[in-house]
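[1] Turn this into a structure:
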Amino acid sequence: MSEFRNFRLAALATAAILVGAGNIAHAQEVLEGIVIDIPAAPGGGTIPIDKVPGGVTVIDSETISGNTRTDIQDVLSKKVPGVLLIDAGGSNIRSQLDYRGFGAGSITGFPQGLAVYQSGIRINEVFGDVVNWDLVPTNGISGLTVVSGNPVYGLNALGGAAVIRMKDGFEFQGVEIESKFGSFGYKEIGTQIGITSGPWALYFAGQHIAEDGWRDFSPAEVDRMYADIGAKGSKVEAHFNLTWAKSSAGVTAATPEDLLNIGYERTFTSPQVTDLEVLMPSVNAKVDVTETLTVSGLAYYRRLKSSVIDGNVLEAEGCGEVAAEALGFDADNLTPGQQADVNLALANNALNDENVCAEEGVEGDTPASLALEALGKANGQLVEEDDVGDEPFGVIDRINQKAESWGTSFQAVEKRELFNRPNQFLVGVSYDKGSVRYKTASEIGELGDRFVVNGSGITITEPDDFTGRDVDVETEYAGVYFTNTLDVTDALAVTVGGRFNYASVDLVDLTGEFDGITSSHSFERFNPNVGATYKFMPGFQVYAGYSEANRAPTPAELACANPDNPCPIESFLTDDPPLDQVVSRSVEAGIRGELNSNAGDQKFTYGVGYFRTLNENDILFVNSNVTGRGFFFNGGDTLRQGIEARATYEWRERLSIYAGYAYIRATFEDALEFQSPAHPLAGPCSDGGDDVCIQVTPGDRLTNVPEHRFKAGFEYMITQKWMFGADLIASSGQYHLGDEINVLPKVGGYTRVDLKTTYQVTDQVEVFGIVNNVFDRRYGLFGTLFEADEAPTEPVGPNFQFNNPRSIVPAAPVAAYGGVKVRF
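    Predicted coordinates for the structure are as follows:
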């Protein structure tokens, strides 16, 4: 009840402000004279926003540079009504975002439903379609555009696309240096330089960011740069650009709520570190062939190196204990007869009390038939407890990949009149080729203080859940697309278009142990779209559209779809049944407009829209009955529908106010059976095995998708040199992953306020201050379940006990930053 009251008060307070004033903060739905890149799949072409039959939000570089955090996700969460941070990893620099119930983030296993482009290049990574937002230099961004579902953006645009446009030397000239320091050891320095000389231009942007992190074991460091060399003539423009970035982040993930009650900074298992490095050179060119015809093209190469170290609890004990428990004995109080039965069971498997066995996989109920799963070394010898340490045990999963991709695209835009009416026709083709070398290994260790796994140097080779993988992956994606917008009248514009997608994924097992991994998959589909916009009068427009899109299963999903052989969250590969591609069908309709005062000193913009997207054969990730592991499966149909609303107001460049609201109802549309070992109401699965499941019914909500999202803010020039502003974000609660039947208490809703101020000391020097989460609200960004009754308590202390199966990724507490920006 208090959650709803806080949310309602926040909404009413900002609504009252808008009645008296309004805002924009440079993120707006402007209707006249503004153009966006459409399609960026993969390269260019522009169309006025008032001819787009769907939701569009444009964010400029000034908004990005003035944000209270230096990451794209946070900007989008404040300025786009349907976007919210849903952080499964627990790292500020690597957080995920949710747009209308569709995800875009860096965690494999987090369903991806947003296509992301940087200067026309799709940067959803080859292996899992993940988006590494931390590898994009934010001070080099010229603008961001978020567009709702449209097939011209290619694969993965189920919910829409985010288009990032980078700066060049023709746009930015001069030198700018910015430094920022603050809480939790935060340090940042950035620079950008732009130079022009005749037809040539040079641009460079670089950033270094480092912080100790506010949670245990959560330091982060990022170095990133972007460079562009451009040449421009009367009819030809060409650019060579280069992106390089390297990041390291302590990805601390979800922590049991019982543990957070001891210390808000606590983490559950460590080490959890992700290291990334990307190199991406590209070339692009545009030629004005005639006054109405423009052709363009680009080519790129991208190399990503990824290293993940992931410590987890290992469900393993001494083989004698496992045998005793499997036989129904009290391992600490064995009678002589029971000990004899245990010894017989161990002898049948050539084991002894000193060996280590996995808890899962025990079969049979007599000493003669009991099948214990021992953990083996790389040389095939059995693991002995003395070589590992004291119980409880842990495991360190190491996941390494080197991915390379290259691609090219060409398109033409013809603006010649059709039937004596203004018309724009765009046609294009794209081709992307990718290869990945993927290797994994698991090291057994001892779970020590604060749940840190201390490795033993012993690599586990048995059972299959822990056997290392070595896989080669090859992908090919091709697309042919078109879109045509005709001004039927001065008020009515009609758009039709579509895209044919082809995708192939080949996997080869290089270990010789998993023949089922070696497989070939191909997918193809044509996705249409149609829509219209109509201006009833100046300042009032309606729009409506229908579109389809598809997402081919990624290599990570195709190779991790077997519930009997689950993968770690960052995806070991297994021999698995195939998955079907996801197909989305979307309808959208709304109104929008812009009003200006007669004196021209005030501007008010607004928009309200309805959307409905049905996913067929949606691919879902489910936690398995093996701790820290899960699998993908086609979960029938899922539905995401709701409304988005926004309003902005500007007055004489002195005051700007904005507000946005989104209602999102995301539901399962089919009855499903989910493995959910940590759920207190889970029962036997229908297959009659040892696993436990929950039964999802149509209408149950998707997990970690808040129903209500509200954001608002203002900037006010107190004097000509001094600005003060604030941003508010509010969200309702969300169900935990693992509680797909929606019966447990939610991750609580929240309201967060950030403050900011700047002072222009001279024309060249600006100082600024920032306070994030000024009221120090404590809330969760993501929720999941864990097996509280099975979790070890020794790392906490003798009197501690896990009782609550819920765990969350806690949001950062209050933090203050200050800095200076110099430009000349």
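[2] contacts, neighbours, all on C-alpha from now
    OK.
[3] Longest helix in this protein, please.
    Of all the elements of type helix in the chain, the one with the most residues (DSSP state H) is helix 2-20.
[4] Show the secondary-structure elements that that one is packed against.
    Counting contacts by 3 or more CA pairs under 8 Å, 6 or more residues apart in numbering; DSSP states H and E, the secondary-structure elements packed against helix 2-20 are strand 638-651, strand 655-668, strand 722-731, strand 750-760.
[5] What is the second one packed up against?
    For strand 655-668, the elements it packs on are helix 2-20, strand 638-651, strand 708-717, judged by 3+ CA pairs under 8 Å, 6+ apart.
[6] The shortest one now?
    Here strand 722-731 touches helix 2-20, helix 72-79, strand 708-717, strand 750-760, going by 3+ CA pairs under 8 Å, 6+ apart.
[7] If we use 10 Å, what do you get?
    Helices and strands touching strand 722-731, by 3 or more CA pairs under 10 Å, 6 or more residues apart in numbering; DSSP states H and E, are helix 2-20, helix 72-79, strand 83-85, strand 655-668, strand 708-717, strand 750-760, strand 765-772.
[8] Buried residues, the first one. List them.
    Of the residues in helix 2-20, those scored as buried under the neighbour-count criterion (16 or more other CA atoms under 10 Å) are 6, 7, 10, 11, 14, 15, 17, 18.
[9] now swap in stretch 503-516 and tell me
    In stretch 503-516, counting by 16+ other CA under 10 Å, buried: 503, 504, 505, 506, 507, 508, 509, 510, 514.
[10] Just put those residues in CSV and tack on distance to residue 155 and secondary structure.
    CSV is the format used below for the buried residues of stretch 503-516 (distance: CA to CA, whole Å; DSSP: H, G, I helix; E, B strand; the rest coil):
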residue, distance to residue 155, secondary structure
503, 9, strand
504, 12, strand
505, 14, strand
506, 17, strand
507, 20, strand
508, 23, strand
509, 26, strand
510, 28, coil
514, 29, coil
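[11] Nearest to residue 615 among those?
    Top of the list for closeness to residue 615, among the buried residues of stretch 503-516 and by CA to CA, is residue 503 at 18.6 Å.
[12] List the contacts of the closest residue to the closest one other than its chain neighbours.
    In space, not counting the residues next to it along the chain, residue 503 is nearest to residue 477; the distance is 4.5 Å by CA to CA, 6 or more residues apart in numbering. When contacts are counted by CA atoms under 10 Å, 6 or more residues apart in numbering, residue 477 is found next to 154-155, 407, 430-434, 501-505, 522-524, 552.
[13] To compare against the first, here's the next sequence to fold:
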Amino acid sequence: MTTCSQLALAAAMMAGGSAEAQNAMPPQAAEAMLEPVEIIGTTLLPGIGLPREQIPANVQTMPAQSLREAGGVSLAESLQRRLPSINVNEMQGNPYQADLNYRGFSASPLLGTPQGLSVFLDGVRVNEPFGDVVNWDLIPRSAIASMTLVPGSNPLYGLNTLGGALALETKRGDTHPGGEFEVYGGSFGRRGGAIQHGGTRNEASWFLAAEGLKEDGWRDHSPTDVGQVFGKFGWTAGVTDLALTLTHARTDLVGNGVVPESLLRAEGREAVFTHPDQTRNRGTLLALSGSHWLNDSDQLSGTAYVRRTHTRTLNGDLEDDFEAGDDENGALNRTATRQNAAGVALQGSRIAGAHQFALGASHDRGRSNFRQTGQEGELDGSRGVQPTDDEEEVNELLGRTRTTSIYVTDSVALTPAVQMTGSLRYNHTRVISDDRLRPNAPGNLDGDFTYRKLNPALGFTWQMSPDLTGYGGFSQGNRAPSPIELGCADPENACSLPNAMAADPFLEQVVTRTFELGLRGRLSDDVRWNAGAFRSTNHDDILFVGTGGSLGYFTNFGKTRRDGIELGLDGETGSLDWQLHYNYLRAVFRSSACVLAENNSTAGRDGCGEDEILVSSGDRLPGLPAHSLKVALSWRATAALRVGADLVAYSRQYARGNENNAHRAGDEFGGRGRVPGYALFNMSADYRLGSGWMLFGRLDNVFDKRYSTGGVLAENSFVGPNSAFAADPDAWRSEQAVAPGAPRTAWIGLRYRWGS
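    Here you go, the predicted model:
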């Protein structure tokens, strides 16, 4: 029996709850009775999976075509346009360095952002070992076959799955045969292209892809250069399947961050605060995965991988210790981080009557070599930093992480209509830090910490009728502190991430517990709907607390909570495909504490220190809008022409540094502490020219809306005439800095497909 047949028969057995009835007929007859069902993998390894209707959560999927139609420069931008409960903050100022927020949890490439989502490519976790960050620029977008967004603290997805997991599957030659080539160009010097080809011969298959993008950027001094290659080689013989995945990327990203609102008014939205702010990434992944059916009921699967990432940053900043009369007012901070990761995972799956079991184990290792230097300089007329002194080494750290996990899950049909799924996962993590700059010296960065946690999950689905299903469940996940967080956790020795670290206290691991319930169904064969609610509570949450300038430190902060409601409606009406999603999110602190926020107008009140604010239970977390609305339409006007449109709208959000939600503008403080809401309208079209040729185009932010995706309360030192540097720090002004969104952007391209 083929793997697809096994999946179909397994789905029928689990849906019907009667293995005996299915076994009483030939497999071919059982398969003939089945309607098409969408199978969702319940673990990261190749396995049997479950029909989507039997998953006790609001799982979202997106195939490659939907991802393409969503548009967007980066993967994060595309996902926010189509998936509910996602918003993006572009605090770094580059689309490939966006913070992706899902249900109030983040996956970000920026150190200092609390990470709460795990991201996987072909079953391999791509959160980096050093800070759990996600480098979106290293993910080969043209090679993605499908995407699954799993909500909640699902323990089967391992560490860092606090708010959800994003599982990306890549294309294979046996599922995506033929070739495709495209080139495109447009606004702000954007030009790019991609080529891919897949095929099979006997038991072997292959899929190869390469893509590149360059642009000058719409802001000053903000070019982008991205190059990616991908290869996947498969071998399938009967009940055995093997796949070897290879990815490599080289990118050069310049994102010059947030800008004080006064500079935007004076110089326009293209302005930058200081520059350069450059990140160069080199990443390689090699992964081998396989599965083998022992018989009609038992399957073995496994994955082994190695990853190499080399990141170099160059940041032009103000001199943190600048005083009136100093000659140097700027600094160039450089870092080099080499990260190596490797791991192996094994899993056994079994269908036994009304049960579907999986038992697995994994071991992952990460090794990070971090080196940082500083160089004093002077700010020029464009607010760029010109070096005046020699480089000095500031830190050199070796961080190692080791995680061993075992897990078990069982999905059982309690009745023909009720399905129960239970899971357990035990994680054992060790985090070791070695200070290479100050070995064996008092106060160095040496540390050795061990974290253990047993995480459960339990959920139910109830098919009340063929067109109505209810679901509900509980799940728990954990995240161990990363080497960067343990190396920057002392409020007396704040860090300039990722530029400085000091000997620090122990941090507790984050534990998240999630409750979720909802309904989903069909109004007709072509119209689907869903309505759900969730609550996720973080215990010992790890937050990065700013102390002024680029300085800050990591600390545990009691409890935080995310409550939300998700409503969705999608369908097909003749030649029109459409979807409508509304989401409400209430992300709040559930503990009280004094935290540093010197640029908040309420600093020094409520019994806190001079530069501190009192954050109380019920205050909203910054960077997260409460309301979001997403509408998408795709109209097949003719057999050759498709026209698409989408609307993304968000309510206002609080700026970082205004965690107490109490900042007010005044004589000494600028900005409201809030970033206004906004709505963006985008359009796309493609036209088939014939013989495999297609013309396509995209117009983003059609009405050229002026908006910002996030904000922070900061100090502005450029307050003189023509925004010149003020040599007297007493003249500097606290105000709100924002991450301006891209203006109207258009591009057009040509695509050719053959052999598909």
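[14] Can you pull the TM-score for these?
    Remark: TM-score between the superposed chains equals 0.91 [TM-score structural alignment, normalised by the length of the second structure]; 704 aligned residues with a CA RMSD of 1.8 Å.
[15] before we move on, the earlier item: which of the helices and strands packed on helix 2-20 of the first structure is buried the deepest?
    strand 655-668 (a mean of 25; mean count of other CA atoms under 10 Å).
[16] before we move on, back to that, can you redo the helices and strands packed on helix 2-20 of the first structure as a markdown table with distance to residue 715 of the first structure?
    Supplementary listing: those in a markdown table, determined by distance: least, CA to CA, whole Å:
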| stretch | distance to residue 715 of the first structure |
| --- | --- |
| strand 638-651 | 10 |
| strand 655-668 | 5 |
| strand 722-731 | 4 |
| strand 750-760 | 9 |
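[17] Which one, of those strands, ends up nearest to residue 697 of the first structure?
    The closest approach between residue 697 of the first structure and any of these, judged by CA to CA, belongs to strand 655-668 at 7.3 Å.
[18] And the closest one against the second structure, how far off on average?
    Between strand 655-668 of the first structure and the aligned residues of the second structure, the post-superposition mean distance stands at 0.6 Å (mean CA distance after the TM-score superposition for the first structure).
[19] which residues of the second structure does that strand align to?
    Using TM-score structural alignment, strand 655-668 of the first structure corresponds to residues 576-589 of the second structure.
[20] In the first structure, what residue corresponds to residue 745 of the second structure?
    In the first structure, residue 745 of the second structure lands on residue 815 (TM-score structural alignment).
[21] so how far is residue 186 of the first structure from the alignment partner in the first structure of residue 694 of the second structure?
    Under the alignment (TM-score structural alignment), residue 694 of the second structure pairs with residue 766 in the first structure. For residue 766 of the first structure, the distance to residue 186 of the first structure equals 20 Å [CA to CA, to the nearest Å].
[22] Could you report the neighbour count for the nearest residue to residue 58 of the first structure once chain neighbours are set aside?
    Taking CA to CA, 6+ apart as the measure, residue 58 of the first structure lies nearest to residue 145, with 4.6 Å between them; neighbours along the chain are not counted. The number of residues packed around residue 145 of the first structure, counting by other CA atoms under 10 Å, is 21.
[23] Now for residue 145 of the first structure: which residues touch it?
    Residue 145 of the first structure neighbours (CA under 10 Å, 6+ apart): 27, 36-38, 56-60, 76, 80, 117, 161-165.
[24] Need the counterpart of the residue nearest to residue 503 of the first structure in the second structure.
    Alignment note (TM-score structural alignment): residue 477 of the first structure maps to residue 403 of the second structure.
[25] For the helices and strands packed on strand 722-731 of the first structure, could you give me CSV that also reports distance to residue 543 of the first structure?
    Converted to CSV, those look like this (distance: least, CA to CA, whole Å):
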stretch, distance to residue 543 of the first structure
helix 2-20, 24
helix 72-79, 21
strand 83-85, 21
strand 655-668, 18
strand 708-717, 23
strand 750-760, 32
strand 765-772, 37
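[26] which one of these lies closest to residue 191 of the first structure?
    For these, distance to residue 191 of the first structure was read as CA to CA. The smallest value, 14.0 Å, belongs to strand 765-772.
[27] what's the angle from the closest one to strand 750-760?
    Taking axes from the mean of the first three to the mean of the last three CA atoms, to 10 degrees, strand 765-772 of the first structure and strand 750-760 form an angle of 170 degrees between their directions.
[28] helices and strands around strand 765-772 of the first structure, which ones?
    Where contact means 3+ CA pairs under 10 Å, 6+ apart, strand 765-772 of the first structure is packed against strand 174-182, strand 722-731, strand 750-760, strand 815-823.
[29] Return the mean post-superposition distance for it against the second structure.
    Between strand 765-772 of the first structure and its aligned stretch in the second structure, the superposed structures give an average distance of 0.6 Å (mean CA distance after the TM-score superposition for the first structure).
[30] my guess is residue 491 of the second structure contacts residue 556, does it?
    No: when contacts are counted by CA atoms under 10 Å, residue 491 of the second structure is not listed as touching residue 556 (11.7 Å).
[31] coming back round to it: tabulate the helices and strands packed on strand 765-772 of the first structure (TSV), appending distance to residue 605 of the first structure.
    Supplementary listing: these in TSV, determined by distance: least, CA to CA, whole Å:
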stretch	distance to residue 605 of the first structure
strand 174-182	32
strand 722-731	19
strand 750-760	23
strand 815-823	31
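[32] how near is residue 66 of the second structure to residue 713 of the second structure?
    If you measure residue 66 of the second structure against residue 713 of the second structure using CA to CA, the figure is 37 Å.
[33] So what does residue 333 of the second structure match up with in the first structure?
    With TM-score structural alignment as the criterion, residue 333 of the second structure pairs with residue 397.
[34] contacting residues for its match?
    271-272, 308-312, 440-444, 459-460, 466, 468, 568, 570, 572.
[35] do residue 786 of the first structure as well
    Taking CA under 10 Å, 6+ apart, one finds 254-256, 623, 627-628, 676-679, 737-738, 804-807 in contact with residue 786 of the first structure.
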